[in-house]
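Colleague: Below are the sequence and a predicted model; questions follow.
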Amino acid sequence: MAFAVSGVRDLSHGDARGWFGVGFGVLFGVLGLLGLVGVVLMGRLSRSGAVGASAAFAQTTEPPRPRRDWGPIG
């Protein structure tokens, strides 16, 4: 962000070296946004995968016992 701001300031003062700052600012900004999107997507995928894995694990361990709706025995 600082590169882009200083580059725009330099360009507004007529200094052509401001393109360097603008270029680096845009490059780091795009890479930062892509990294943030990747982290968010990985978090969502890991949460959805963990729920599915635990449900599959619960199904493979032991089938549910039948309910006795006729009351207590004894």
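Modeller: Nice, thanks for sending it over. Numbering: from 1, shown residues only.
Colleague: From now on I want contacts and neighbour counts done on CA atoms only, so please keep to that.
Modeller: Noted.
Colleague: can you count the residues close to Gly18?
Modeller: Per other CA atoms under 10 Å, the neighbour tally for Gly18 reads 20.
Colleague: List the residues that contact it.
Modeller: Residues near Gly18 by CA atoms under 8 Å, 6 or more residues apart in numbering: Ser6, Gly7, Val8, Arg9, Asp10, Leu11.
Colleague: take the one below as the second:
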Amino acid sequence: YWASELAASGTSLGDKFKIVAQNLAQNESAIVAQINTAQGRKVDIGGYYKPDDKKASAAMRPSAIFNQILQNQIL
């Protein structure tokens, strides 16, 4: 929803988020399904005090669609 609000702000930053907002809205149900699927199961992140960066990142970013939308729109 943050992308929608930025897109509607009428600012130059908002202009950059229009595509992000559209992509997120079009893929909302798939993104939510991917995040919900990841809920409630144990995940090995390679340690408690010093987790493995790749494992922790994969566990904290379970939606491939969401990740791709953000990756394509890095400002």
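Modeller: Right, received. Where do you want to start? From a predicted model like this one, the values you see are computed outputs, not experimental measurements.
Colleague: Got a TM-score for the two of them?
Modeller: Put the two chains on top of each other and the TM-score (TM-score structural alignment, normalised by the length of the first structure) is 0.33; 33 aligned residues with a CA RMSD of 2.3 Å.
Colleague: Could you identify which of the contacts of Gly18 of the first structure has the most neighbours?
Modeller: Gly7 (23 neighbours).
Colleague: how near is that residue to Gly23 of the first structure?
Modeller: Distance of Gly7 of the first structure to Gly23 of the first structure, given as CA to CA, to the nearest Å: 8 Å.
Colleague: What sits closest to Ile65 of the second structure if chain neighbours are left out?
Modeller: Ile31 (6.2 Å; CA to CA, 6 or more residues apart in numbering).
Colleague: which element follows the helix or strand that that neighbour is a member of toward the C-terminus?
Modeller: Using DSSP states H and E, the element containing Ile31 of the second structure is helix 28-38. Toward the C-terminus, helix 28-38 of the second structure is succeeded by helix 53-60 as the next helix or strand (DSSP H and E).
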